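Student: structure, please.
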Amino acid sequence: MRSVLLSALALSSFALAAQQPAAAPAAPAAPAKMEAPKPGPEMAKLQDLIGNFRVDEHIEASAMGPASVGAGFSHVAQGPGGFSILIDYTTLSGAMHGLKGHGAMAWDDNAKTYKQSWVDSMSPTLTVSTGAWEGDTLVMHSEGSFMGKPYKEQDVFSGIGADGFTITISWSMDGGPMTKMMTLNHHRLASAAAPATK
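Tutor: From the prediction side, this is the model:
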């Protein structure tokens, strides 16, 4: 009789256990949060190019026209994540009056070079330049076509500091010597407002 009772008790316990819900499986561990990359020292070297600038434009005499002067305004801001700088440029007076341009400059860590793209309202093309520091000077190079002839361009950023910087633009047309075409003297402004159009 005792064995029958024990058997009945065992069966009853088994049935009760079968009715209990199974324990939920443990939740998987959350994946480790991916740390966002940070700008390197190459971008830190471009920080003095950021700001608002009054620009004195000095255009050299050439086959395209006589020497002239003009004025412009440049607004340069830090790009997404600090990995680039974004340039908005407007010419306010002079031979290029009305020109509007937009550029982006960044350090390409894969190619180990600086790259800049540029578009403006005077040319139906996108120019891409590459470059590097030569001492305290940043030198960018690009190639393209102007009026059906190939050209090479060199943009030299010099005198970079708290008060501004200078860009000297030189061209080599159709295999000729590199000749200075334009100098853009950038003077830092305390305000973001552009100077009045002349």
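
Student: from here on, just use CA atoms for contacts and neighbour counts.
Tutor: Fine.

Student: ok, longest helix in this protein?
Tutor: Counting by DSSP state H, the longest helix found in the chain is helix 2-19.

Student: give me the next element, helix or strand, following it.
Tutor: helix 41-44 (DSSP states H and E).

Student: relative to the whole chain's centre, how far out is that next one?
Tutor: Mean-position distance between helix 41-44 and its chain equals 12 Å (Cα atoms, centre = their mean, to the nearest Å).

Student: name the helices or strands packed onto it?
Tutor: Helices and strands touching helix 41-44, by 3 or more Cα pairs under 8 Å, 6 or more residues apart in numbering; DSSP states H and E, are strand 100-108.

Student: and the helix or strand just after the strand it packs on with strand 100-108, angle?
Tutor: Downstream of strand 100-108, the next assigned helix or strand under DSSP H and E is strand 113-120. Using axes from the mean of the first three to the mean of the last three Cα atoms, to 10 degrees, the direction of strand 113-120 lies 170 degrees away from that of strand 100-108.

Student: list the buried residues for strand 113-120?
Tutor: For strand 113-120, burial by neighbour count (16 or more other Cα atoms under 10 Å) applies to Y114, K115, Q116, S117, W118, V119, D120.

Student: how about the fifth one, what does it touch?
Tutor: Contacts were defined as Cα atoms under 8 Å, 6 or more residues apart in numbering; by that measure W118 touches G101, H102, G103, A104, L126, T127, V128.

Student: what distance separates the start and the end of stretch 103-119?
Tutor: Distance across stretch 103-119, first residue to last, is 6 Å (Cα to Cα, to the nearest Å).

Student: what about it, distance to the chain center?
Tutor: In this view, stretch 103-119 has its centroid 7 Å away from the chain centroid, taken as Cα atoms, centre = their mean.

Student: sequence B follows; please return its structure for comparison with A:
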Amino acid sequence: MEDVGMKRPSMIIVFLTLLFAFTAAGRAQMQMPKPGPEHKKLDYFVGTWATDGDMKPGPMGPGGKFTGTSHDEWMDGGFFMVIHSNMKMPMGTGTGLAVMGYNADQKKYTYHEFNSMGEAEAATGTVDGDTWAWTDENMMNGNVVHGRYTMKILSPTSYTFKYEVSQDGNWITVMDGKTTKTK
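Tutor: Below is the predicted model of the structure:
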């Protein structure tokens, strides 16, 4: 008669060894997703940037000059860019945190910002050559306001921008300016 007590641990060891081998092989075949070429276009924004602009009098305030700085860096994985910003405007100073990425299902870039003025902004964008075009929809004084933010790349270290709003299809420029990479 064979010793069943000795065979049982041996079979358990064989089973666990096979289980580990199959699990390890399965993990080796599963690869982490990698950013696509659309994500790589966001590389342009990596670095520290300085902005000088002009706010027009209107729905966003009294108008005047504004300045800002931002530090843009990739989040681990390379799918999302994290942007920390500081700004000085005619209404005061503020800070912001934004996340920019790409939605492959919508084939659009995404932008989500939260700032110290209590605003939460969301926009989607496209890029065509040297022009980035972002659109958003917000509530202002109880009304839906459509916005479009256009960036024209001038060089690897600078771009101009314009932000326009509309309630009825007539676009009004509310701010424009230039942003330059400092680091």
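
Student: re earlier: among the contacts of W118 of the first structure, which two are most distant?
Tutor: Greatest spacing in those, by Cα to Cα: G101 and V128 (13.6 Å).

Student: quick one: L49 of the first structure and V76 touch, right?
Tutor: Yes - taking contacts as Cα atoms under 8 Å, L49 of the first structure lies within contact range of V76: 6.9 Å.

Student: show the contacting residues for D155 of the first structure.
Tutor: D155 of the first structure sits next to V139, M140, H141, I167, T168, I169, S170 when contact means Cα under 8 Å, 6+ apart.

Student: hmm, 6 Å instead?
Tutor: V139, M140, T168, I169 (Cα atoms under 6 Å, 6 or more residues apart in numbering).

Student: aligned to it, what sits in the second structure?
Tutor: When the second structure is aligned by TM-score structural alignment, D155 of the first structure is paired with Y149.

Student: what sits against the residue nearest to its match when sequence neighbours are not counted?
Tutor: Nearest residue to Y149 of the second structure in three dimensions, chain neighbours excluded: Y163, at 4.3 Å (Cα to Cα, 6 or more residues apart in numbering). Remark: with contacts taken as Cα under 6 Å, 6+ apart, Y163 of the second structure is in contact with R148, Y149, T173, V174, M175.

Student: remind me what the longest helix of the first structure packs against, helices and strands.
Tutor: When contacts are defined as 3 or more Cα pairs under 6 Å, 6 or more residues apart in numbering; DSSP states H and E, helix 2-19 of the first structure sits against none of the other helices and strands.

Student: how far off centre is it?
Tutor: Helix 2-19 of the first structure sits 75 Å away from the centroid of its parent chain (Cα atoms, centre = their mean).

Student: burial count for the counterpart of G131 of the first structure in the second structure?
Tutor: Under the alignment (TM-score structural alignment), G131 of the first structure pairs with G125 of the second structure. The local packing of G125 of the second structure (other Cα atoms under 10 Å) involves 21 other residues.

Student: hmm, back to that, host element of the residue mapped onto the residue nearest to Y149 of the second structure from the first structure?
Tutor: By TM-score structural alignment, Y163 of the second structure lines up with I169 in the first structure. Per DSSP H and E, I169 of the first structure falls inside strand 164-173.

Student: which residue packs closest to the spatially most central residue of the first structure, ignoring adjacent ones?
Tutor: Taking Cα atoms, centre = their mean, the centroid of the first structure lies closest to S84, which sits 2.6 Å from it. Distance criterion Cα to Cα, 6+ apart; nearest residue to S84 of the first structure, sequence neighbours excluded, is A106 at 4.3 Å.

Student: who are the contact partners of the aligned residue in the second structure for the one you found?
Tutor: Taking TM-score structural alignment, A106 of the first structure has G101 as its aligned residue in the second structure. Contacts for G101 of the second structure (Cα under 6 Å, 6+ apart) come out as F80, Y109, T110.

Student: can you list contacts of stretch 30-45 of the second structure?
Tutor: With Cα under 6 Å, 6+ apart as the criterion, stretch 30-45 of the second structure contacts F79.

Student: mind checking how far it is from the chain centre?
Tutor: Using Cα atoms, centre = their mean, the distance from the centre of stretch 30-45 of the second structure to the centre of the chain it belongs to is 12 Å.

Student: so which bits of it are buried?
Tutor: Buried residues in stretch 30-45 of the second structure, defined by neighbour count with 16+ other Cα under 10 Å: E38, H39, L42, F45.

Student: K40 of the second structure maps to what in the first structure?
Tutor: The criterion is TM-score structural alignment: under it, K40 of the second structure has A44 as its aligned partner in the first structure.

Student: ok, and the match of G131 of the first structure, which helix or strand is that part of?
Tutor: strand 120-128.

Student: check which residues of that strand are buried.
Tutor: Using 16+ other Cα under 10 Å as the test for burial, strand 120-128 of the second structure gives A122, A123, T124, G125, T126, V127.
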